[in-house]
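Q: show me the folded form of this:
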Amino acid sequence: MTPDAAPATHPTPPPVPYGTPDTPRIAVRGEARLEVDPEIARITVTVTARGKDRRETLADLTRRNTLALDLVKTYGDAVEHLETSALTITPELGRHGRGERVRTHHGLVHITAELNDFTALGELTTALADLDLTRVDGPWWALRPDSPAHRTARQQAVREAVQRAREYAEALGTTLTALVELADTGAEDTHPRVPRSTRALSRAAYGAGPTEDEPAPLDLEPQRQHVHAQVDARFTMAPPRL
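A: Below is the predicted model:
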């Protein structure tokens, strides 16, 4: 080797994934499954209009859409989110004859509302379904993305992983010494079920107008939500005497 040559270096060998006899490792998985009450509920409202004259159809659709929106807004803070998700005006051509002769016009407006008050939800869905040519679908129950239930599930999964590792170490007559790795394997997930049918709410969509007496509010039973958390953990332990 010449005087100016740099000393040879050797790459550091990667750590042994399964530990060594002097530093044995243990790998476990911790899971948590919670069942909690929902925090929000979503409904979709479809307002329709139909007529031979395009402008009259659009005017009817605008009036019904405004009526539905104003009704939702009367519930104030109980409505966390309100948006119009789609608007469609479609001409229907006649089946017979030549040329592009429009037979009728169809108008649709889709509204999405998200509520946090389930008593108000029952009242609102009933009132909306009682409007002329209005369909209500839902509710879809859910948790907020930042719900404390997700954090609780993750913490329980970690505690279970630690407890399981300790039990394995105790079975070998030794103790844990250090945490090597904690991996999130898809910490939380809600599993929504198919919502209960709301076709009874949408009778007005099939041509029935509002009745003289207001219908009694629906009693909606919130659907429990399932939260799942899972972690993989690796620990080192003192060498056991086998």
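
Q: rest of the way, CA atoms for contacts and neighbours
A: Fine.

Q: can you give me the strands in the protein?
A: Along the chain, counting by DSSP state E, strands occupy 25-36, 40-51, 79-93, 102-115, 134-142, 176-184, 225-237.

Q: what packs against the first one?
A: Strand 25-36 sits against helix 148-171, strand 225-237, with contacts defined as 3 or more CA pairs under 8 Å, 6 or more residues apart in numbering; DSSP states H and E.

Q: just want the angle from that strand to strand 176-184.
A: If you take axes from the mean of the first three to the mean of the last three CA atoms, to 10 degrees, strand 25-36 sits at 50 degrees to strand 176-184.

Q: buried set for strand 25-36?
A: Of the residues in strand 25-36, 25-34 count as buried by neighbour count, 16 or more other CA atoms under 10 Å.

Q: could you redo the strands of the chain as JSON lines and give each row distance to Ala153?
A: Converted to JSON lines, these look like this (distance: least, CA to CA, whole Å):
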{"stretch": "strand 25-36", "distance to Ala153": "6"}
{"stretch": "strand 40-51", "distance to Ala153": "19"}
{"stretch": "strand 79-93", "distance to Ala153": "25"}
{"stretch": "strand 102-115", "distance to Ala153": "24"}
{"stretch": "strand 134-142", "distance to Ala153": "16"}
{"stretch": "strand 176-184", "distance to Ala153": "12"}
{"stretch": "strand 225-237", "distance to Ala153": "5"}
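
Q: now the end-to-end length of stretch 47-63.
A: Taking CA to CA, to the nearest Å, stretch 47-63 runs 10 Å from one end to the other.

Q: could you also give me the structure for this second sequence? I'd like to compare it with the first:
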Amino acid sequence: MSNHGFIHSYETFGTKDGPGIRFVYFLQGCHLRCLYCHNADTWNKGEKTKMSVDEAFHEIEKVKGFIKSGGVTVSGGEPLMQANFVLELFKKCKENGIHTCVDTNGYLFSEEIKEVLDITDLVLLDIKHIDPEKYLKLTEVELEPTLQFMQYLSEINKPTWLRYVLVPDYTDDAQDLENWAKYVSQFNNIERVDILPFHQMGAHKWKEIGRAYPLENCRPADMEDVKKAVEIFRKYHLPLPDNQK
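A: Predicted structure coming up:
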């Protein structure tokens, strides 16, 4: 069981990665190669800081008073690539009464990950597309593992927030949005659905890792794009946040 994790960076005052004010660890490593990835510099596992569980929790303790209304989120990359590290870190969090959250793409699943999910208070899950062929082109991996992951979260009634990145000409097709909304509307454990408009703020990271950015000429999603998606999601009574209702 690993007592160390590969950390890309961390944020001590996060407000977009779960409820309340949160300490957010961004871990290294990801199997997906999303065309719109804004953290492409997290793809490879061992390129940044190596921290022990105790060291990682010590950083959390420094701001414990500020995250009482929130908690700790592990993101990435894909944090469940380092499931053992996340499990041991979350054990310390729970011993200290700190809310825990995993931000995942749902591609990986194992007995170790089941242990992580058991101790996790909230899951943030990205179901990036509902069409298997389009999902493959968008991420370079198959969709089915993420759908199975969602099914398991439903079976254990794990509180889940879904996020959908709205990318013009890639994930904004009306029928695809209908199919996505219809699919996720069957699950009773989904507490919130966030529509995340595509932006270009991560483009420079592709240059930093020496890769051509495939969506360089893709326009950012605007309010009209979001409005169209919201109207479709409303029809399926999805729990949208107040700023998107």
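
Q: let me see the TM-score of these two.
A: Scored by TM-score structural alignment, normalised by the length of the first structure, the superposition of the two chains gives a TM-score of 0.23; 89 aligned residues with a CA RMSD of 5.6 Å.

Q: tell me the most buried of the helices and strands packed on strand 25-36 of the first structure?
A: Highest mean neighbour count of those: strand 225-237, a mean of 21 (counted as mean count of other CA atoms under 10 Å).

Q: mind giving me the packing neighbours of it?
A: Partner elements for strand 225-237 of the first structure (3+ CA pairs under 8 Å, 6+ apart): strand 25-36, helix 148-171, strand 176-184.

Q: the ones you listed: which one's closest to Pro139 of the first structure?
A: If you check each of those against Pro139 of the first structure by CA to CA, strand 25-36 wins as the nearest, at 16.9 Å.

Q: list the contacts for Glu11 of the second structure?
A: By CA atoms under 8 Å, 6 or more residues apart in numbering, the contact list for Glu11 of the second structure reads 23-25.

Q: quick check: which element contains it?
A: Assessed by DSSP states H and E, Glu11 of the second structure sits inside strand 4-14.

Q: pretty sure Leu179 of the first structure contacts Thr236?
A: Yes - in this structure, Leu179 of the first structure is within contact of Thr236 by CA atoms under 8 Å, at 6.5 Å.

Q: find the pair from the buried residues of strand 25-36 of the first structure with maximum spatial separation.
A: Farthest pair in those, by CA to CA: Arg25 and Leu34, 29.8 Å.

Q: which of the residues in the helix or strand where Glu61 of the second structure lies are buried?
A: According to DSSP H and E, Glu61 of the second structure maps onto helix 53-62. The neighbour-count check on helix 53-62 of the second structure (16+ other CA under 10 Å) flags 53, 56-57, 60 as buried.

Q: so what's the residue count around Pro139 of the first structure?
A: A count of neighbours around Pro139 of the first structure, defined by other CA atoms under 10 Å, yields 26.

Q: and what of Ser85 of the first structure?
A: By the criterion of other CA under 10 Å, Ser85 of the first structure has 11 neighbours.

Q: list the residues that contact it.
A: Shown in contact with Ser85 of the first structure (CA under 8 Å, 6+ apart): 109-112.

Q: likewise Ile43 of the first structure?
A: By CA under 8 Å, 6+ apart, the contact set of Ile43 of the first structure is 112-114, 136-140.

Q: switch the helices and strands packed on strand 25-36 of the first structure over to TSV; also include distance to Thr125 of the first structure.
A: Formatted as TSV, these follow (distance: least, CA to CA, whole Å):
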stretch	distance to Thr125 of the first structure
helix 148-171	27
strand 225-237	21
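
Q: quick revisit: show me which of the buried residues of strand 25-36 of the first structure is closest to Val158 of the first structure.
A: Taking CA to CA as the measure, Val158 of the first structure lies nearest Gly30 of the buried residues of strand 25-36 of the first structure, at 5.9 Å.

Q: where do the helices sit along the second structure?
A: Secondary structure of the second structure (DSSP state H): helices at 53-62, 83-95, 111-119, 132-139, 144-155, 174-184, 203-208, 223-235.

Q: quick one: which of these is nearest Asp194 of the second structure?
A: Closest to Asp194 of the second structure of those is helix 223-235 (CA to CA; 9.6 Å).

Q: mind listing what's buried in the closest one?
A: Residues of helix 223-235 of the second structure classed as buried under the neighbour-count rule (16+ other CA under 10 Å) are 226, 229-230, 232-233.

Q: that helix - contacts with which helices or strands?
A: The contact analysis (3+ CA pairs under 8 Å, 6+ apart) places helix 223-235 of the second structure against helix 174-184, strand 190-197.

Q: go with 10 Å
A: Under the contact definition 3 or more CA pairs under 10 Å, 6 or more residues apart in numbering; DSSP states H and E, helix 223-235 of the second structure sits against strand 160-166, helix 174-184, strand 190-197.
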